[in-house]
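Asks: Below is the structure, and that's it, no one-letter string:
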C-alpha cells in the first residue's frame, strides 16, 4: 500500500541504507500448482539489481525451497511430516539456487548460496564462521542468497520461519535496513482477507501495536504476521529499521520506501554479545529466582546467589540460561559463571558466606539481558 510522499525518519533510513537484507517469502516465488515461478523471481532480481546499482550492498534471504520442490515431486500441498519436507527441500533447493543464479547472470553477477541452521547462530564459533563467509562472499562481488538448511534441520533446531532468519542475518552482516517481502501489503490491525482491517503505515514503538491481531502462515510458508512482528522486534534490537511490504511492490519498496509498513529501530542497539544472548543462543538450562532477584535483574543488576531458589537442567560455566520468576515466567537470559552443580551449592547464600572462588556474581550484569 502506498503511503505519503514525505518519508518518515525510519523510511528515509531504509532508502539511504548502505547494506540491506531483503527477505522474500515462499508465496512470492512459488505456487502449489506450478512450483517455482521464474518470471516473478526475475522481477524481484530486477528490483535488487536496481538497488545495488544505486550503491547499496544487498543480501537476499530467500524462502521457497520446499515450495519449489512440491510440483516436481507430485505433491499437491505442503507436507506436514519432517521427512517429506526435507525431501521436497532437497529438490527445491537445487532449483531455487539455479533460478537465482540464472536470473542475476543477466546482469553479469555471481550468486553464492549459503544454507544456515539455527545451530549456526546458537554456537559462537559457527556464528563467526557464517559471518566470515558472508563478508568474504560480498567482498568478492558475489550476491549472497541465504536460506534455512531445510534438508537437515529438525523441528527442534529450526528457525521456524525465514523472517527470523532474515533478522539474524541482518545483524550478522551489520545491515542498515531489513526489507521483508511477502504476499501482504503491510501491517493491518486484523486480517484484511477476513473483513475490514486498518492499515498501519508506521510502527514507532509498542504502543502502535495495541489491538493488532497477528496470524500464522499460509499454505506454502511457515511465517505469517506474527513471525514478521517478531522479526521486526529482533531487528529493532540490533538497531535496524524494517520495511514490511508486498513482493508485488518490490521495486517501490527497494527504491523509494513509499509502500508497506515501516518499523523504527530502537535508538540504542544491543551490543553484539547481548543480542546473541537474547536472540540467537540456545538456553542450556534455567535458574529460578525469588521476587527480589527478579527486581534486581529488571534493574540490570548482576544476579547473586542469594536470590536463587533452584535450577532446571544441567549446564556449565559459559552456557546461556533462562532466568525464571516465581510465576514461572522467563524474565531474562544470561551467561552463567558456574556449573549447575556449583549453583546448587550456592542457593540462597550471601556472597560473604561463599568461598573466595565463588564470590563472583552467578551472572554478571554485562552478560544479562531482559526478554
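Replies: It's in. A quick note: this is a predicted structure, and the numbers were derived from the prediction, not measured.

Asks: from here on, contacts and neighbour counts on C-alpha atoms
Replies: OK.

Asks: Which residue, other than its chain neighbours, is closest to the residue nearest to the spatial centre of the chain?
Replies: For the chain, the residue nearest the mean C-alpha position is residue 164 (2.3 Å; Cα atoms, centre = their mean). Using Cα to Cα, 6 or more residues apart in numbering and skipping residues adjacent in sequence, the residue nearest residue 164 is residue 231, 4.9 Å away.

Asks: Does residue 255 touch residue 16 like I think?
Replies: No - counting by Cα atoms under 8 Å, residue 16 is not a contact partner of residue 255; they are 9.4 Å apart.

Asks: OK, contacts around residue 114?
Replies: Counting by Cα atoms under 8 Å, 6 or more residues apart in numbering, residue 114 makes contact with 144-147.

Asks: ok, now how distant is it from residue 140?
Replies: 15 Å (Cα to Cα, to the nearest Å).

Asks: related to what we said a few turns ago, residues in contact with the residue nearest to the centre of the chain?
Replies: Shown in contact with residue 164 (Cα under 8 Å, 6+ apart): 227-228, 230-231, 234.

Asks: among those residues, which are in helices?
Replies: Of those, the ones assigned to helices by DSSP state H are 227-228, 230-231, 234.

Asks: and these, which are buried?
Replies: For the ones in helices among the contacts of residue 164, a burial check counting by 16 or more other Cα atoms under 10 Å picks out 227-228, 231, 234.

Asks: nearest to residue 270, of those residues?
Replies: Distance ranking of these against residue 270, using Cα to Cα, places residue 234 first at 10.2 Å.

Asks: also this one, for the comparison:
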C-alpha cells in the first residue's frame, strides 16, 4: 500500500486546521470556512473513520471582537484574545458539526499536559472516551494559561503529539499552502515536492516562518510532519481549500512516508513529549554502546551528572562534547548517581546494580 492510499483508508485521523484557514483580521472567525471543513470531515467519518480536529485560531478569533489592529505580541494580550477567541471558536465548530447531529467536545492542552506522564495518560483517556461516545474532539493549545516556557510552540507540533497520543493512522495538516515546495511558491519558480520518504528528499528545501495570523509557518509544519512520520504515522500536508480531496482520495499536496515500525507510546513520550530534568555525560565507549548496540546505560560509562533529578525522571544523555545523543528514564536520583560515576557493576552495593537507564527506556536522538 502506498502512502496516499494508507492515508485515504486510515481508520483514525487527526486533522489540523491552521489559523489562516478559519479566521480573518476583519471578521475574526469565518463560519463558512469552518462549514466547508466540517463537510469534508463528516464525509470521512461517514466512510468509517474516527476523526479528531486540532484547530488553531483562538487568538485570531479574538482579535476583531477586542478591536485589536494586529496579532498581539505580549503574552497578556495574547491570552486575553485567546480567552475571547476560544469560546467563539469551539462554538463555531459545535454549530457546524451540529448540522449533522454530532456533539463536539473541547480539549485544551498545555505542553505540561503532554510532558508529564500522568497528565499525558489522562489526556489520552479523555480523547479515547470522547471517541467511544461518538463526540468529535476539537483540540487546541490552552493559550489562556500557557506561558512561554510551557508552550508547544505551535499547533502543528501539538497535532503530531495528539496523533501519536491516540494511536492515529494518519495526520492531515491543512493550512493556506497546497503542499511543500523547495522554495517560496509566492515568488515563482518553486517546485512542489509530492512525497517525502527521507531526509534526501528535503535537500535544498527552504521553509519559512508563520504568517500574520498564526505562529506556525512551513518550518513548523515540516517539523511536525517529520515528527509524526518518525513515530510511524503517515502525513498529508495541503491547503484547507483542498480538504475534501485530502480526506477522500488524498491525491493532493505532499505526503510524508512513515517509518516502518511505529514507536511505542513510552518511547515517543520520552523522545518528543517529556521535559528533561537534567543530564548525564558519557565517554565515547558508552555513547557507542547506547547508540549503535542499543545497550542499557551503566555507571561505568558516565563521566558527569548535571542537574537535580530523581529516579523516574527523563534526562538528556550527552556525548563528551555536550551534544545530546539520547534521552532516557533514569533509575536513580542525581545524588545517588554522583557517587556511582565510573564504577563497574561489581564495585557497587547490590541495590545499585540495575542499569542507570534501561535500554527499553532509552531513545536515541541521532541515527
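Replies: Done, it's in. In this text, all values refer to a predicted model and were calculated from it rather than measured experimentally.

Asks: on that earlier part again, what do we get in structure 2 for the residue nearest to the centre of structure 1?
Replies: Using TM-score structural alignment as the criterion, residue 164 of structure 1 maps onto residue 157 of structure 2.

Asks: And residue 129 of structure 1, by the same measure?
Replies: With TM-score structural alignment as the criterion, residue 129 of structure 1 matches residue 122.

Asks: How many neighbouring residues does that match have?
Replies: Neighbours of residue 122 of structure 2 under the rule other Cα atoms under 10 Å: 13.

Asks: buried set for the helix or strand encompassing it?
Replies: Assigned by DSSP states H and E, residue 122 of structure 2 belongs to helix 117-132. Within helix 117-132 of structure 2, the residues scored as buried using 16+ other Cα under 10 Å are 117, 120, 123-124, 127-128, 130-131.

Asks: Can you tell me the number of residues neighbouring residue 247 of structure 2?
Replies: Neighbourhood size, residue 247 of structure 2 [other Cα under 10 Å]: 25.

Asks: actually residue 185 of structure 1, not the one I typed
Replies: Neighbours of residue 185 of structure 1 under the rule other Cα under 10 Å: 20.

Asks: Likewise for residue 260 of structure 2?
Replies: 11.

Asks: which residue lines up with it in structure 1?
Replies: For residue 260 of structure 2, the aligned position in structure 1 is residue 267, judged by TM-score structural alignment.

Asks: Show me the helices in structure 2, by range?
Replies: With helices called from DSSP H, structure 2 shows them at 3-8, 19-22, 31-46, 58-63, 75-98, 111-115, 117-132, 155-165, 218-230, 243-246, 265-268, 284-291, 334-338.

Asks: on that earlier part again, against residue 116 of structure 1, how distant is the residue nearest to residue 164 of structure 1?
Replies: Per Cα to Cα, residue 231 of structure 1 is found 17 Å from residue 116 of structure 1.

Asks: hmm, back to that, shouldn't the match of residue 260 of structure 2 be in contact with residue 241?
Replies: No - with contacts counted by Cα under 8 Å, residue 267 of structure 1 stays clear of residue 241, the gap being 10.2 Å.

Asks: So which residues of the stretch 251-371 of structure 1 form strands?
Replies: 261-263, 286-289, 308-312, 320-324, 330-335, 368-370 (DSSP state E, counting those that start in this stretch).

Asks: Could you name the helices and strands sitting against the first one?
Replies: So the one you mean is strand 261-263 of structure 1. With contacts defined as 3 or more Cα pairs under 8 Å, 6 or more residues apart in numbering; DSSP states H and E, the packing partners of strand 261-263 of structure 1 are helix 9-15, strand 202-203, strand 242-246.

Asks: Same check on the second one?
Replies: Other helices and strands packing on strand 286-289 of structure 1, by 3+ Cα pairs under 8 Å, 6+ apart, are strand 308-312, strand 320-324.

Asks: now stretch 213-224 of structure 1: which residue numbers in structure 2?
Replies: Aligned by TM-score structural alignment, stretch 213-224 of structure 1 falls on residues 206-217 of structure 2.

Asks: Next, count neighbours for residue 153 of structure 1.
Replies: Neighbours of residue 153 of structure 1 (other Cα under 10 Å): 17.

Asks: Pull the number of nearby residues for the nearest residue to the match of residue 260 of structure 2 once chain neighbours are set aside.
Replies: Take residue 267 of structure 1 and drop its neighbours on the chain: the residue closest to it by Cα to Cα, 6+ apart is residue 239, 6.7 Å away. Per other Cα under 10 Å, the neighbour tally for residue 239 of structure 1 reads 22.

Asks: which residue in structure 2 lines up with residue 239 of structure 1?
Replies: With TM-score structural alignment defining the correspondence, residue 239 of structure 1 maps onto residue 232 in structure 2.

Asks: What's the separation between the corresponding residue of structure 1 for residue 179 of structure 2 and residue 148 of structure 1?
Replies: Matched by TM-score structural alignment, residue 179 of structure 2 corresponds to residue 186 in structure 1. Distance of residue 186 of structure 1 to residue 148 of structure 1, given as Cα to Cα: 24 Å.

Asks: just residue 247 of structure 1 next, same as before
Replies: From residue 247 of structure 1 across to residue 148 of structure 1, the span is 20 Å (Cα to Cα).

Asks: Equivalent analysis for residue 333 of structure 1, please.
Replies: In this view, residue 333 of structure 1 and residue 148 of structure 1 are 25 Å apart by Cα to Cα.

Asks: need the contact list for residue 237 of structure 2.
Replies: For residue 237 of structure 2, counting by Cα under 8 Å, 6+ apart, the contacting residues are 172-174, 178-180, 221, 225, 253-255.

Asks: Go again with 7 Å.
Replies: Residue 237 of structure 2 makes contact with 172-174, 179, 253-255 under the criterion Cα atoms under 7 Å, 6 or more residues apart in numbering.

Asks: Residue 322 of structure 2 now?
Replies: No contacts exist for residue 322 of structure 2 under Cα under 7 Å, 6+ apart.

Asks: Tell me which residue of structure 1 lines up with it.
Replies: In structure 1, residue 322 of structure 2 lands on residue 328 (TM-score structural alignment).

Asks: that older thread, ends of the match of stretch 213-224 of structure 1, how far apart?
Replies: 12 Å.

Asks: can you list the contacts of residue 164 of structure 1 in TSV and add distance to residue 286 of structure 1?
Replies: Below are the contacts of residue 164 of structure 1 laid out as TSV (distance: Cα to Cα, whole Å):
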residue	distance to residue 286 of structure 1
227	25
228	28
230	23
231	24
234	22
